[in-house]
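Novice: here is my input, please return the structure:
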Amino acid sequence: MADADMDLDQALESAHLPALLAAVVHMTGDGGWLRPEWTPTYTPLSRGDPGLAPEVQAQIRREVKPVIEAYLAGGSLRTPSPDRPTLRRMMDFVGGGPIPETYADFLIDEIAISGKSSKDPQFEQPKLKEAARKLSVLVIGAGMSGVLAGVRLSQAGVRFEIVESNPDVGGTWLVNTYPGCRVDNSNHMYSYSFEPNHAWPQHFSPQPELLKYFRGVAAKYELKKHIRFETRVESLAWDEARSVWRVELRGKDGRAETVEANAVISAVGQLNKPRVPQIEGVGTFEGPAFHSAEWRHDVDLAGKRVAVIGTGASAYQFVPEIAPKVANLKVFQRTPPWGLPVPHYHEDVPEGVKWLLEHIPFYDKWYRFWLFWMTTEGFLPMVKADEGWNGPTTAVGEANLGLREMVAAALAAQVADRPDLLPNVVPTYPVGGKRAVLDNGVWLGALKRPNVELITQPITRITPRGVVTADGTEHEVDVLLYGTGFTASKFLSGLKVKGRGGRDLHETWAGDARAYLGMTVPGFPNFFMIYGPNTNIVVNGSIIFFSECAVRYIVGCLRLLAETGAKAIEVKPDVHDAFNIRVDDANKGWAWGSPNVTSWYKNEFGRVSQNWPFGLIDYWRASLAPNPDDFVLTREPEPVS
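Specialist: A predicted model of the protein is given here:
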């Protein structure tokens, strides 16, 4: 944490001035600080620069300094909770222009200036508290979403247990330890809205810091006493006679146990099963060979000949880390990634920013609000397909073409000294068609190293000595690394789920996973998923926002059970089907839905099974609370048929 005695002038130099001025309104109760001539004018990729002349920025710092000094000397907040008109003015100011009224409630809820949010469990009534104590929930997974579910269930007073196959919390941030592993969403958003961290060391923090954060939240809410570690959930079966889930567990010692729960929440996510490509000879390589998600730290790469298969998000992070250490690095690429320019991707958060977040009341709220608003729509309009687009197939619309030209120019500038690389580092598919990565120059810097070779010839087979490409060349190496992603479309693979009447979930899906709001499936009462089908986001927002919305909705379903005395809640088939028709139709209108693009966003049938095709506000609204009309509520256990 930044020093409490930090020089104020130094801290103010690091301030996001619009957020600071909003904080000053709280201190003074004076909306006059939101001067029209101080309204920020942001530009894409501006990192929050308000677009004001240097002398104007200096003036703002001079004028706010005595106000802040007076507050720190013992002053009080004049307006801790502004009225709605004032709050709307503050939002428009920090956002850099009028924010549509349709977004107002959504954003006010996200800021949670009063300290309360719609995401807080609403179980205050004595009757609900009594009913909550009678419920029991089993959560599968103690990663980001599982920890979140545990926090909210604890706050609601619902009995719960979390089952985790790993020895600690953290999920993907525990398991993925490859060099360079870090988040690609700003940390001040990639954190729970109710648990800000003012001490993030970097804007996009590395894996150890993320693991530390989730461990800290689990400790604060005393979740470990609710978690069975090193235990696997092998199967779930719905007991219709008693309206409970029978859950088969297997511990580290191999011993099986069956437990029961009124409801089950799957928090296993989408990106947890490494995908090794189906290449002839996989498994025959005689040297060390492993996937980035199963990094072997016992294998010293220094001075070795190394092959990397795949150039997705993980390879984009670990290749620049290992390139200076190895003797020779061969990177096998099928399609290049789009790298969106983010120069500060590896930069430290200035100590002044940390100090302001910690010591200036409400500054953290408004700084997060700015980040959130900038990514609420984000690049979304730029990856939208224009109806009837007849332009180049490298884009899906006019705005998408403009984004493509901007990003392609940034990539080309980095390889101006290596024109031979240019055709192989600028993708031919539309921006947004596949997962984009954040580019600060280190990826192409690594590819330009004299000991690194980018190979675009297709791989035909793996041999005991290396990799053979379509031109007949055998590339002999000492170590083989797979940066080939995950089996994302195979939702809940390895978990047997039997619902009403013994209905099998995977047979129901038949490889094409679908769910209502990504959370619930007809025929599977009291069974919920977080980060389920069609809840992934591409270029806007943080996945933690989606998980918070999902947990709010799931806790709302539990509340509905408590309010009605029902034993089971099950989405109606027509509601589920109509929702999925809307999703499929909408996904066709985005770059990732283009028929000319293949990616992990699509399943084996070519259907986009991963992505949410609407705005963040739409998921927020849809998940505010369950509509009882969408569900069948069973108030008494059904007789066994």
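Novice: could you use CA atoms for every contact and neighbour count after this?
Specialist: Will do.
Novice: residues contacting residue 137?
Specialist: Residue 137 sits next to 158, 159, 160, 161, 261, 262, 263, 264, 265 when contact means CA atoms under 8 Å, 6 or more residues apart in numbering.
Novice: that's a strand at it, yeah?
Specialist: Yes - under DSSP: H, G, I helix; E, B strand; the rest coil, residue 137 sits within a strand.
Novice: related to what we said a few turns ago, so of the contacts of residue 137, which ones are in strands?
Specialist: Mapping the contacts of residue 137 onto strands (DSSP state E) picks out 159, 160, 161, 261, 263, 264, 265.
Novice: which one of those residues is nearest residue 606?
Specialist: Closest approach between these and residue 606, by CA to CA: residue 265, at 27.8 Å.
Novice: look up how far residue 131 lies from the closest one.
Specialist: When distance is defined by CA to CA, to the nearest Å, residue 265 is 19 Å away from residue 131.
Novice: higher neighbour count, the two?
Specialist: Neighbour count, other CA atoms under 10 Å: between residue 265 and residue 131, residue 265 has more, with 23 against 20.
Novice: if I look at residue 89, how far off is residue 468?
Specialist: On the measure of CA to CA, residue 89 and residue 468 end up 62 Å apart.
Novice: the more surrounded of the two?
Specialist: Shown here are residue 89 and residue 468; by other CA under 10 Å, residue 468 has more neighbours (20 against 17).
Novice: please generate a structure for the following sequence too, so the two can be compared:
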Amino acid sequence: MSPTRPRIAIVGSGFAGIGMAIRLLRMGLTSFTIYEAAGDIGGTWRDNTYPGAACDVPSHLYSFSFEPNPGWSRAFGGQAEILTYLKHCVRKYGLAPYLRCNAPVHAARFDETRQVWQLDIGSADGDAEQIEADVVIAASGPLSRPAMPQIDGLERFEGKLFHSARWDHAYPLEGKRVAVIGTGASAIQFVPQIQPRVAQLALFQRTPPWIMPKPDKPVGPRMQWLFHHLPFTQRFVRGAIYWQLESRAVAFVVNPKLMKLPMKFSLGYLRRRVPDPALRAKLTPDYLLGCKRVLLSSDYYPALGQPNVDVVTTSIREIVADGVVTADGTHYPADTIICGTGFQVNDYGAPFDVTGIGGADLGAKWLRDGPEAYLGTSVADFPNFFIMVGPNTGLGHNSMIYMIESQVQYIAECLRELARQGARTMNLRHDVQRDFNARLQHEMRHAVWTTGCRSWYQTKSGKVTALWPGFTFSFRRRTRRVRADDYRFAR
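Specialist: Just a heads-up that it's a prediction; the model follows:
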């Protein structure tokens, strides 16, 4: 490869892929292609179109720092508005010529002899193609593969069955008996939207989430005018939101005992919104706030109190042709089952087959040890292979866009370091990865996510592999520069 014009393959066109592509153009690099499996850009904001889909991070912070949007219509952006923003970024920065849609990456293999990556690319018509790249940037994200529940008899259900991330808008829910499995971040948004439309809604809850009211409100034309004509005002608002959210990390990662105050507030909110003591008991969490994802909603609790809703806390025994049967033998008839059961994050392999030095299998490594990387970005034995929103980069308190921009900076510095070294590849040292993850798990001991609950943040063994155990600005500091000694360069 040319040190100044490496062939770069970006896999995925969500916030991470688009942000990375914009940085490459700003660096003067045009030798890249974005490979997108779907027919359009957008990642999770393209796929999750369920009723009520919206972000739980304020709009002014859930956007690129270099591309503020003065026209946000609400404090918390909805799915359609966020997708529109991403498409605006593609247009403004001229990414269309570098984008290939309907081009899923099935596998990536590192050719040790030639020091290049070989990628197997699919197409809409099923044809396969093999391309070469000097650098691969996996930006498909952890929330891209819907997880269906492992329940006996699911395949025997004769009604309509779909996952919330694959919502069937052509299917009418009016007058239907609907069973919803799961009470996570998606369910608390779509349940209030469909409750008035359905005849009966059975909500199957395994563990009640901690819920805070969502301080959402419209952004009026005066504020939009101010943000547009005086951009520093929007930067001020963004900074204020960032530090407000960042202050919560003290309770998440420093001293979980500080969660007692927000727990008291959340329980008070529950009492005010759910007057029925029996229902309130079902919805009261018995674990420390923050151990699982804290959810925001101002209409979820009122929806559950409606006469056509039944919150079921008995575990599901099986799915039958016409409904759901719980462990106590109760049969809940259903015309429709909607799975709000999240995504394949832990205890799953890589998003596509990745083979590195000596036949190293990234998916097998992650299945054996849990997802692991250095700064969530580099993995030993996989030269010039970078991951965005990788292991231990997730957050429970702030905006992932901040973390994405930090990784963009780090990968850009890696590319510059390759050029400075006059090298073809850079491969992370095993001891660097091992020591980093040992320190990371040590720091995790004091975080709220290790206080006893089970969540998608963890592997089955209990290892927290999804979240960053610290302040976001500490991650930004560690990704600002590349330490050349962390890598071995092949020239």
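Novice: quickly check the ones in strands among the contacts of residue 137 of structure 1 for the two that are furthest apart.
Specialist: Largest separation among these by CA to CA: 159 and 265, giving 12.9 Å.
Novice: ranges for the strands of the stretch 101-250 of structure 2?
Specialist: Using DSSP state E, counting those that start in this stretch, the strands of the stretch 101-250 of structure 2 run over residues 105-111, 116-121, 129-133, 135-138, 160-163, 177-181, 200-204, 211-212.
Novice: ok, the residue sitting nearest the centre point of structure 1 - contacts?
Specialist: Compute the mean C-alpha point of structure 1, and by CA atoms, centre = their mean the closest residue is residue 543, 2.7 Å away. Residues near residue 543 of structure 1 by CA under 8 Å, 6+ apart: 190, 536, 537.
Novice: strands - which of those residues land there?
Specialist: Using DSSP E to define strands, no part of the contacts of residue 543 of structure 1 is located there.
Novice: any quick ChimeraX command for the buried ones out of those?
Specialist: Selection of buried members from the contacts of residue 543 of structure 1 for ChimeraX, criterion 16 or more other CA atoms under 10 Å:
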select :190,536,537
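Novice: re the thing from before, of the contacts of residue 137 of structure 1, which ones are shared with structure 2?
Specialist: Among these, the contacts conserved in structure 2 (both residues aligned by TM-score structural alignment, their matches' CA atoms under 8 Å) are 159, 160, 161, 261, 262, 263, 264, 265.
Novice: in structure 2, what residues pair with the longest helix seen in structure 1?
Specialist: Once structure 1 is assigned using DSSP state H, the helix that runs over the most residues is helix 543-564. Using TM-score structural alignment, helix 543-564 of structure 1 lines up with residues 400-421 of structure 2.
Novice: can you redo the strands of the stretch 101-250 of structure 2 as CSV with distance to residue 452 of structure 2?
Specialist: Listed next are these as CSV, based on distance: least, CA to CA, whole Å:
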stretch, distance to residue 452 of structure 2
strand 105-111, 37
strand 116-121, 41
strand 129-133, 44
strand 135-138, 32
strand 160-163, 28
strand 177-181, 23
strand 200-204, 22
strand 211-212, 19
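Novice: figure out which of those is closest to residue 457 of structure 2.
Specialist: Per CA to CA, nearest to residue 457 of structure 2 of the strands of the stretch 101-250 of structure 2: strand 211-212, 17.7 Å.
Novice: average offset between that closest one and structure 1?
Specialist: In the superposition against structure 1, strand 211-212 of structure 2 averages 1.3 Å from its aligned positions (mean CA distance after the TM-score superposition for structure 1).
Novice: now for that strand, which elements pack on it?
Specialist: helix 260-273, strand 295-296 (3 or more CA pairs under 8 Å, 6 or more residues apart in numbering; DSSP states H and E).
Novice: report all helices and strands that the following helix or strand past the longest helix of structure 1 contacts.
Specialist: Going down the chain from helix 543-564 of structure 1, the next helix or strand is strand 568-571, by DSSP states H and E. Helices and strands touching strand 568-571 of structure 1, by 3+ CA pairs under 8 Å, 6+ apart, are helix 543-564, strand 631-634.
Novice: what about 10 Å?
Specialist: strand 527-529, helix 543-564, strand 631-634 (3 or more CA pairs under 10 Å, 6 or more residues apart in numbering; DSSP states H and E).
Novice: among these, which comes closest to residue 224 of structure 1?
Specialist: Across those, closest to residue 224 of structure 1 is helix 543-564 (CA to CA), at 19.1 Å.
Novice: buried ones in the closest one?
Specialist: 543-562.
Novice: what of stretch 158-174 of structure 2?
Specialist: Within stretch 158-174 of structure 2, the residues scored as buried using 16+ other CA under 10 Å are 161, 163, 164, 165, 167, 168, 173.
Novice: now tabulate these in CSV and tack on distance to residue 110 of structure 2.
Specialist: Output for those, formatted as CSV (distance: CA to CA, whole Å):
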residue, distance to residue 110 of structure 2
161, 40
163, 35
164, 36
165, 32
167, 37
168, 39
173, 48
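Novice: how about residue 353 of structure 1, what's its match in structure 2?
Specialist: Using TM-score structural alignment, the partner of residue 353 of structure 1 in structure 2 is residue 223.
Novice: next, count neighbours for its match.
Specialist: Residues near residue 223 of structure 2, counting by other CA under 10 Å: 16.
Novice: could you measure it against residue 231 of structure 2, distance?
Specialist: For residue 223 of structure 2, the distance to residue 231 of structure 2 - CA to CA - is 11 Å.
Novice: before we move on, what about residue 19 of structure 2?
Specialist: 21 Å.
Novice: show me which of those two is the more surrounded one.
Specialist: Taking other CA under 10 Å, residue 19 of structure 2 and residue 231 do not tie; residue 19 has more neighbours (22 against 14).
Novice: looking for the alignment partner of the more buried one in structure 1.
Specialist: In structure 1, residue 19 of structure 2 lands on residue 148 (TM-score structural alignment).
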